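Chemist: Okay, here's the prediction I keep looking at, along with the sequence it came from:
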Amino acid sequence: MQLVEKMEAHGYPTNTVTYNSLVRGLCMHGNLKQSLQLLDRLIQKGLVPNEFTYSFLLEAAYKEKGVNEATKLLDEIIAKGGKPNLVSYNVLLTGLCKEGRTDEAIRFFRDLPAKGFNPNVVSYNIVLRNLCYEGRWKEANELLAEMDGDDRSPSVVTYNILIGSLALHGRTYHAMDVLDEMIRGRFKVSATSYNPIIAQLCQEEKVDLVVKCLDQMIYRRCKPNEGTYNAIAVLCEQGMVQEAFSIFQSLASKQSSSPNDFYKSVISSLCRKGNTYPAFQLLYEMTKSGFTPDSYTYSSLIRGLCLEGMLQAAMQIFMVFEMLIEKGYMPNETTYTILVEGIAHEGQMELAAQVLKELHMREVVSQHVVERLIMQYNLSAIDNF
């Protein structure tokens, strides 16, 4: 609590909003106990916690200790005179669903009026998501039929839940019908609405329908995003790399940026989502088509390999930088930093420290980066910089 005491001593504002920032920060870093101490201090000072304070604490509690402990915490808050609102109960509802306790979640949801709260569209969406993804369509439809009124009318999120779950269960045409209904209802559709359908169509190897879906997206001014690229990459898993590349070629021609920048973005997007192998497959086709990978592209590949635990492959890719240097594409500080981080994430701290020291001696990473990595991964305990 030293930070709080210093703030108060120097006359900084100590209102509920200020405390909420601290509570959230502590919760994000797994310091639930300190967060609760901060809550007590808040109440002692006569400041009334708001719905955000409670939601941060309850979310941290169910993530750290499970939803049962979060429920006990809510009971304690109420016993101390706290007055949580529906947001807090929605957090607990989310916790039950995330733990796969759907039937308990439904009972909890049905008990909300007895606690003085009418479920809103967020409450409905939380339960609906679990029912749909578990394939409990009859119950999901019954819940949907209840969603009528200002506070619980279906939202964009509702439609996206339906589309995503239907596509996941292979009910692609039904998902398309829901998308059409969404459009007719004048809801704002985005790439998020289209991506599950595209992914399933790629899984089913229905390339013509994928192209049609993408054309419709662009016609409706829905810009393809990272999720779209990863959905298209599903074709690579089906052995249809040429078809996937052809689609990316078509998308590249419709972008405002250059094809090179677009391909860099695609490779980076795939690597961030654990699709590094398809990224390599597509990179081969892209280079045959005239794309020249640069240090950013290789940095993305190295990061992807490291995230997927393929450190040796990452080291091999790192070695091809000799070819890049010959062509005038110099690896940058970000590239080297990614490599060290990848090694550290694999738990090989001694190797990470040695590589970092070598890179620093070669003056390709700054002192600032060295200090950050030492602190972040406790490398100073292994090797003296």
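Modeler: Yep, it's here.

Chemist: For the rest of this, base every contact and every neighbour count on C-alpha atoms.
Modeler: Fine.

Chemist: G304: which element?
Modeler: helix 295-307 (DSSP states H and E).

Chemist: another structure for you, compare them:
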Amino acid sequence: MLPGISSQRTHTYHSQSLSRLLKRNHSHFRPGDTKTMSLRSKLSTKLLNISISSLCKAKQISKAESVITDGIRIGVLPDAVTYNILIDAYCRFASIDVAYSVLARMREAGIAPDVVSYNSLISGAVRKSMLFKSLDLFEEMLARGVTPDAWSHNIHMHSLFKLGKPYEANRVFKETVLRGEVHATTYNVMINGLCKNGYVSHALSLFRNLQRHGFVPQVLTYNALINGLCKAKRLKDAQMVLKEFGESGYERNAITYTTVMQCSFRCGFFEQGLEILSEMRNLGFTFDGFAYCTVIAAMIKTGRTREAEEIIDIMVSTGIRPDLVSYNTLISLYCRQGRLEDALKLLDEIEEEGLECDQYTHTIIVDGLCKAGNLDRAWRYLNYMSTLGFGYNLVAFNCMLDGLGKAGHIDDAVKLFEGMEVKDSFTYTILVHNLCRARRFLWASKVLISCLKGGYQVLRATQRAVLVGLHDIGFTNEARKLRSRIRLARLMS
């Protein structure tokens, strides 16, 4: 529990004591009571709220509750602002349930929760990834007659986009436009949400329409759109928006350039990516580990390991302290080159830098050992990972499964598959593919059918390999049954 945050019991005690004090103070103080007026003028509710806000920012919420209690004793009664400060603090540093209970306290004090109260709750639920809870709170706000503002609608749209409901988010956006409550943030939420849900063309169309109606895009707008276009591999459109960004008067930051550079590498336009890198240097951008790792990773994937090493030397010479992403990239490079001992030495260096390896770091090592044919060591390392407290690492097990299959240990691969706690589409695809390599087509057929029944997908090329293999060994009936099962799975997906 964070320092200063009261337990549920303490919170309940505060709630009950405040309720009694409020009733006592409301009954004791009468309009025109000069003593009361004098106290309130000296110690105003505004000063109380400033004190509560300072304590909450310092995560001393239990002390803030005590100050409210003391204030009520001397006649300084909390208002909506007081409780809204508490709601926001509990959302950030405790739980949504505790924050929500403050609404009941407000009603007991005769203060109606307002739009700020609900906005804090909804925003807190989104921060904690409680997206359905945020939608319920929005509906409750409407049901209680609290009118949402632009912030409410923006958070609501953001939640719907994150839940993969772009049509509902678009409906909220249209209603907001009709009411005339749209702000620049609303457009940014809409463009970012459309891009992240795969509707990049709609985002670009909205962007153009807004420009025609006088909307001036912000840095966030450009970055969201460029990022969406890059992820959709629409490099030309991304470069066009990047050019407009530069002509708009805003200063393009390193994130913008790195995004386009990464897209160039992904699309295979290696020279364009390096040109962007050169432009960033000429403009005097300070390179971080992420920008260098983007270049290094692209060079590794294209087999240009010598150039990747040169970039690494440049990164080190500029005094950039490698972060975990940088180390993971270097480990991947060494594993691809077969320099496993150098990769393992980096693990010690990571600890010396005060960093902690993540699951991805260890997975790279397992994959490198498997590709190097050192399966015994990979298996020992996989068992070592289970002692580190990361939980079940499906990707690492998939690497081990593929390594066993490609090394010809198909029976061991099947045994590992059957003992795996969790499986995904990649797991099934790896095993079916390796069973076909070993010409175990009947076995591959059974695994594929089991996969389809479970609602998983296997690559069509792998499915064709099983069908062709069954025909080759004369099992045409099994091939016909498998084809029917594949068609049924496609109809149901």
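Modeler: That came in fine, so what should we check first? For clarity, every value in this text was computed on a predicted model and none was experimentally measured.

Chemist: Would you pull the TM-score for this pair?
Modeler: The TM-score (TM-score structural alignment, normalised by the length of structure 1) is 0.64; 308 aligned residues with a Cα RMSD of 4.3 Å.

Chemist: For the helix holding G304 of structure 1, give me every contacting residue.
Modeler: With Cα atoms under 8 Å, 6 or more residues apart in numbering as the test, helix 295-307 of structure 1 has contacts from 264, 267-268, 271-276, 279-280, 311, 313-315, 317-318, 321, 324, 329-332, 334-335, 338-339, 342-343, 345-346.

Chemist: other SSEs contacting the next helix or strand after it?
Modeler: Remark: after helix 295-307 of structure 1, the chain's next helix or strand is helix 311-319, criterion DSSP H and E. Here helix 311-319 of structure 1 touches helix 295-307, helix 333-345, going by 3 or more Cα pairs under 8 Å, 6 or more residues apart in numbering; DSSP states H and E.

Chemist: between helix 311-319 of structure 1 and helix 333-345, how big is the angle?
Modeler: Angle of helix 311-319 of structure 1 versus helix 333-345, following axes from the mean of the first three to the mean of the last three Cα atoms, to 10 degrees, is 160 degrees.

Chemist: Which positions within helix 311-319 of structure 1 qualify as buried?
Modeler: Buried residues in helix 311-319 of structure 1, counted by 16 or more other Cα atoms under 10 Å: L311, A314, M315, F318.

Chemist: what's the answer for stretch 39-46 of structure 1, then?
Modeler: Neighbour counts over stretch 39-46 of structure 1 (16+ other Cα under 10 Å) mark L39, L42 as buried.

Chemist: So what touches it?
Modeler: Contact with stretch 39-46 of structure 1 is made by T16, Y19, V23, V48, P49, as judged by Cα under 8 Å, 6+ apart.

Chemist: Without its sequence neighbours, what residue ends up closest to the third one?
Modeler: Taking Cα to Cα, 6 or more residues apart in numbering, and ignoring the residues beside it in sequence, V23 of structure 1 has S35 as its nearest neighbour in space, at 5.2 Å.

Chemist: Per the alignment, name the residue of structure 2 opposite that neighbour.
Modeler: Matched by TM-score structural alignment, S35 of structure 1 corresponds to A99 in structure 2.

Chemist: Over to D215 of structure 1?
Modeler: Under the alignment by TM-score structural alignment, D215 of structure 1 pairs with S278 in structure 2.

Chemist: Relative to structure 1, what is the average displacement of the helix or strand hosting its match?
Modeler: Element membership for S278 of structure 2, per DSSP H and E: helix 270-282. Its matched residues in structure 1 lie on average 2.3 Å from helix 270-282 of structure 2 after superposition (mean Cα distance after the TM-score superposition for structure 1).
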